[in-house]
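>>> turn this into a model:
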Amino acid sequence: MSYDEMKISKLGDACCGCSACAAKCPKSCISMQEDKFGFLHPVIDAGACVGCHSCDSVCPALGGGKCDEALGIRWAKGKSSELLEASSSGGIFGLLAESVIAGGGVVCGAAWADGCRHVEHVLVEDAVSLDRVMRSKYVQSRVGREVYAGVRDAIRSGRRVLFAGTACQVAGLKRYLGKTGESDLLLTVDVICHGVPAPRLWSKWIDYKNALRGSNVCNVNMRSKKAGWLSFSAMYEYIVEKDPSPTCESTIFNQDWYMKAFLANASLRPSCFVCPAKRGCGSDVTLGDFWGFQGIHPEVDYSKGVSAVLCNTLKGERAFNVISRLTWNGPATLEEVIAGNPSLVSSVAPYPKRDEFLKDVASGTSIPNLMSKWDFRPTLMQRIRGKLGGIKRRLKKIIVRGA
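You can find the predicted model right below:
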């Protein structure tokens, strides 16, 4: 096969940026390079390519896997209040990760890098470092060749590995590993994914925040529960030179401009609108917020978050059973999870003027000017639907209490 016949060279917007192709290439002739929005795409050195087809074989966009089964579906939240505070939802990822670390294993997840201007997958091997890969980060993370190799080598050396990421990242890893990915030592967790925003927009946002405060962002919690789980906040920690105590700035998610752009689907990668891996990545466990839980189980304290847990394999069920004694949990249905998380099974629709918005981002338009032009206010129909949904939830709660 010649370079011209390599399918990944013609993916275009279908590429999901998982980097599995670059990691798998035996000649290291594929590099992942940023486009004008900061999304990574494979670029092939035609002179070094030997046409082995390895890159095409691992690409999630070139062939979907079989549909993931939901062998067991539960709602769950950790019993530890400290863990709940440190988590985005019910703390289940943290418990799974602690279990793997306690057994001498390795956890691979997304962490802030370069002063919180980027997100990248890293390997952590101790409980102290585990906080780096906790909590949601609404920016597409980079999964380097060394991370893929690190996961593979850890499994081959007999160590347990927990890999957490989006469905496309899990699919890329599983294809990269081949038979090694079938090992009982590997536990894969995908998150219910709304989509991944443009990395360049995020780095511009952090630069703007730094300039506005005259100090540097040192940590970001995009899902702070300071105002509760349902009204989560984006919290930014700043540190000033010669002042060791960071200061915090917290904004309710629907008032944080970056979050509004994300939730409006204005900054998402093109492949997110036709996700090639949704419910077909081969993960052992799928985790997400159990949105709408308060209307189903008003008798349960949900103030600090509740997770939806889908065990897709027997391995996933065993992993959850190990930590279940550390949780409050109960049965749930797929319909209940989907009601609050339609993106579990369906790709989101793009913002109507997404192309125009991203053109402004790529052109170098400043954040203040972007904010002035693009406010991402919900449409009248969206506001009406939101109010009707709230009324329905309150009525259901009243009916349940009166039963």
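
>>> going by C-alpha atoms from here, please, whenever you check contacts or count neighbours.
Fine.

>>> can you give me the strands in the stretch 251-400 of the chain?
285-289, 307-311, 327-331 (DSSP state E, counting those that start in this stretch).

>>> and the last one with strand 307-311, angle?
Counting by axes from the mean of the first three to the mean of the last three C-alpha atoms, to 10 degrees, strand 327-331 points 60 degrees away from the direction of strand 307-311.

>>> buried stuff in strand 327-331?
Using 16 or more other C-alpha atoms under 10 Å as the test for burial, strand 327-331 gives Thr327, Asn329.

>>> how about the helices in the protein?
For the chain, applying DSSP state H gives helices covering 20-24, 54-58, 81-85, 92-102, 145-156, 167-177, 199-213, 257-263, 293-296, 314-323, 334-340, 354-362, 367-373, 380-402.

>>> kindly reformat those as JSON lines containing distance to Cys108 and mean neighbour count.
Output for the helices of the chain, formatted as JSON lines (distance: least, C-alpha to C-alpha, whole Å; neighbours: other C-alpha atoms under 10 Å):
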{"stretch": "helix 20-24", "distance to Cys108": "15", "mean neighbour count": "27"}
{"stretch": "helix 54-58", "distance to Cys108": "19", "mean neighbour count": "21"}
{"stretch": "helix 81-85", "distance to Cys108": "19", "mean neighbour count": "16"}
{"stretch": "helix 92-102", "distance to Cys108": "9", "mean neighbour count": "21"}
{"stretch": "helix 145-156", "distance to Cys108": "8", "mean neighbour count": "18"}
{"stretch": "helix 167-177", "distance to Cys108": "11", "mean neighbour count": "26"}
{"stretch": "helix 199-213", "distance to Cys108": "20", "mean neighbour count": "18"}
{"stretch": "helix 257-263", "distance to Cys108": "25", "mean neighbour count": "20"}
{"stretch": "helix 293-296", "distance to Cys108": "29", "mean neighbour count": "18"}
{"stretch": "helix 314-323", "distance to Cys108": "16", "mean neighbour count": "16"}
{"stretch": "helix 334-340", "distance to Cys108": "26", "mean neighbour count": "16"}
{"stretch": "helix 354-362", "distance to Cys108": "31", "mean neighbour count": "16"}
{"stretch": "helix 367-373", "distance to Cys108": "32", "mean neighbour count": "13"}
{"stretch": "helix 380-402", "distance to Cys108": "37", "mean neighbour count": "12"}
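
>>> also this sequence, please, to line up against the first:
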Amino acid sequence: MTQQEQSGRADRAPEIISLGDSCCGCGACSAKCPKGCLSMTPDEAGFLRPSFNSDLCIGCGACDSTCPVLSRNPVVEPVEVSWAKSLSSDVLQQSSSGGLFGVLADAAIKSDGVVVGASFQEHCHTVRHECATDLEDLKRLQRSKYVQSEIPASLYREVKEYLLAKRLVFFTGTACQVSGMRNYLGKLADSAFFISADVICHGAPSPLLWRKWIEFQSSAQNSEIDDVNFRSKTTGWSSYSVLYYARTEKDDCRVTGGRYGDDWYMRAFLDNASLRSSCFDCPAKRSCGSDLTLGDFWGFPSIHPEVDSSMGVSAVLCNTDKGKKWFERISPKLEIGPSSYDEVIGGNPALAASVAPHPQRCKFMRALAKGASIKELSSRWSFTDTFFIRLRRKLKRMLGN
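Below is the predicted model of the structure:
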């Protein structure tokens, strides 16, 4: 290659490779690139970032136009805001909040549709988005997973193929993931066959920290962890527990864990020490283009003390008419009431505002990247003091004090 040709290629280098810590790791750029010159690779903390092969780049700009960080959309007002919970006690027990994802996903599957969401992989060491086409597959996508999930380029293409075949797709993820998928799909995202829901997101914690944590748990049990329930309601909805399931040599299931405030990994997550840098300036909050926004309706008991919320209530924001129609479609299976954006955001500030990093986040993440063990990390950073201060503030918001 001549020096002039090399210079020409450099001039066409995409802006996306200079994002640095602003990258949200959705992987849409890699999926969109027609020449395969971008691949998502983990950084020293396990967060996926685009790796660039300049020899393959043709300077088309497809990656830049797909990136949620480089193509931020305006904030939108919801068409309708409601509270809701499943009428099924079984669905409520299995869900993280009011069971809306399960009811919506069930309706999509029964319409010969496909549901796309996050699933544990490799004995819970990683989390990856995948497609579910039947109710059995759907079980893997249910319940919250407080780890940033990978969306492979192959899944982007799979979703597009389903839509081109006019098959319904219900896609769920964080706001940046929904934005990345919509940007990748283009006009297909506005078709009647594509429904998207983002979750009210606190932030995306380090996949490397999670992998170390689950290995630590497995070592303590002398057995691989089969499943994790981040939001078990065995101790209630607002005081949920984190449970780890391991198989013994006798093939019995051993369950360990306890209330979320006693789980070190959850304290690190909720104290914003393990979050991705882009989470402190989220590029997609209230602007990802989702049809629905779903989340826990924290603070609900003080607003509606007459409603039994002991097993969880969901906040539902219908952002589009399409989303409203789908919500109305499942309404016979729900207990529903009207609400407002202000009521929801009162207990969910992360709905609209990015969180602030823990004061020692940089030191914590550097130690993680340099190979510090869970014992070393937890001995240096217990997060106990700051966690309980945050918990008291949250309880005051929930009780309306």
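
>>> in JSON lines: the strands of the stretch 251-400 of the first structure, plus distance to Ser57 of the first structure.
Formatted as JSON lines, these follow (distance: least, C-alpha to C-alpha, whole Å):
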{"stretch": "strand 285-289", "distance to Ser57 of the first structure": "24"}
{"stretch": "strand 307-311", "distance to Ser57 of the first structure": "27"}
{"stretch": "strand 327-331", "distance to Ser57 of the first structure": "38"}
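
>>> isn't Phe383 of the second structure up against Met266?
No. With contact defined as C-alpha atoms under 8 Å, Phe383 of the second structure does not reach Met266; the gap is 9.6 Å.

>>> and the aligned residue in the second structure for Pro342 of the first structure, how far is that from Arg259 of the second structure?
When the second structure is aligned by TM-score structural alignment, Pro342 of the first structure is paired with Pro349. Distance, Pro349 of the second structure to Arg259 of the second structure, by C-alpha to C-alpha, to the nearest Å: 23 Å.

>>> tell me which residue is most central in the second structure.
Thr174 (4.0 Å; C-alpha atoms, centre = their mean).

>>> which ones are touching it?
Contact analysis of Thr174 of the second structure by C-alpha atoms under 8 Å, 6 or more residues apart in numbering lists Asp198, Val199, Ile200, Cys201.

>>> hmm, who's touching stretch 221-238 of the second structure?
Looking at stretch 221-238 of the second structure with C-alpha under 8 Å, 6+ apart, the contacting residues turn out to be 93-97, 120, 123-124, 143-146, 214, 217-218, 239-248, 259, 310-312.

>>> matching residues in the first structure for that stretch?
Residue span in the first structure matched to stretch 221-238 of the second structure, by TM-score structural alignment: 213-230.

>>> quick check: end-to-end length of the matching stretch?
End to end - C-alpha to C-alpha - stretch 213-230 of the first structure spans 28 Å.

>>> how about it: buried residues?
Buried residues in stretch 213-230 of the first structure, defined by neighbour count with 16+ other C-alpha under 10 Å: 215-226, 229-230.

>>> now that stretch: how far from the chain's centre is it?
With C-alpha atoms, centre = their mean, to the nearest Å as the basis, stretch 213-230 of the first structure stands 17 Å off its chain's centre.

>>> give me the contact list for stretch 331-340 of the second structure.
With contact meaning C-alpha under 8 Å, 6+ apart, stretch 331-340 of the second structure is reached by Glu80, Val81, Ser82, Trp83, Ala84, Lys85, Ser86, Leu87, Ser88, Val103.

>>> let me see the contact set for the aligned partner of Ile323 of the first structure in the second structure.
Aligned counterpart of Ile323 of the first structure in the second structure: Ile330 (TM-score structural alignment). The contact partners of Ile330 of the second structure, by C-alpha under 8 Å, 6+ apart, come to Val103, Leu104, Ala107.

>>> how close does the first one sit to Asp321 of the second structure?
Distance, Val103 of the second structure to Asp321 of the second structure, using C-alpha to C-alpha: 19 Å.

>>> likewise for Arg329 of the second structure?
According to C-alpha to C-alpha, Arg329 of the second structure stands 12 Å off from Asp321 of the second structure.

>>> looking at the contacts of stretch 331-340 of the second structure, which are in strands?
Among these, the ones falling in strands (DSSP state E) are Glu80, Val81, Ser82, Trp83, Ala84, Lys85, Ser86.

>>> mark which of those residues are buried, thanks.
Buried among these by 16+ other C-alpha under 10 Å: Glu80, Val81, Ser82, Trp83, Ala84, Lys85, Ser86.

>>> hmm, which two among the ones in strands among the contacts of stretch 331-340 of the second structure are most spread apart?
Farthest-apart pair in those is Glu80 and Ser86; separation 18.5 Å (C-alpha to C-alpha).

>>> just the buried residues of stretch 296-312 of the second structure, please?
Buried residues in stretch 296-312 of the second structure, defined by neighbour count with 16+ other C-alpha under 10 Å: Asp296, Phe297, Trp298, Gly299, Phe300, Pro301, Ser309, Met311, Gly312.

>>> show me what Lys353 of the first structure aligns to in the second structure.
Per TM-score structural alignment, Lys353 of the first structure is aligned with Gln360.

>>> who's in contact with the nearest residue in space to its match that is not next to it in sequence?
With C-alpha to C-alpha, 6 or more residues apart in numbering as the criterion, Gln360 of the second structure has its nearest non-adjacent residue at 7.1 Å, and that residue is Ala273. Shown in contact with Ala273 of the second structure (C-alpha under 8 Å, 6+ apart): Pro357, His358, Gln360, Arg361, Cys362, Phe364, Met365.

>>> of the residues you listed, which is the nearest to Val316 of the second structure?
Pro357 (27.3 Å).

>>> residues in contact with the closest one?
Pro357 of the second structure neighbours (C-alpha under 8 Å, 6+ apart): Asp271, Asn272, Ala273, Leu275, Phe280.

>>> about what we covered before: nearest to Gly20 of the second structure, of the contacts of Thr174 of the second structure?
For the contacts of Thr174 of the second structure, the closest approach to Gly20 of the second structure (C-alpha to C-alpha) belongs to Cys201, at 21.4 Å.

>>> residues near the residue mapped onto the closest one from the first structure, how many?
Counting by TM-score structural alignment, Cys201 of the second structure lines up with Cys193 in the first structure. Each residue near Cys193 of the first structure was counted by other C-alpha atoms under 10 Å, and the total is 25.

>>> any idea how far Cys193 of the first structure lies from Asp114 of the first structure?
Distance of Cys193 of the first structure to Asp114 of the first structure, computed by C-alpha to C-alpha: 24 Å.

>>> same question for Val306 of the first structure.
In terms of C-alpha to C-alpha, Val306 of the first structure sits 31 Å off from Asp114 of the first structure.

>>> higher neighbour count, these two?
A side-by-side neighbour count of Val306 of the first structure and Asp114, using other C-alpha under 10 Å, places Val306 first with 29 against 10.
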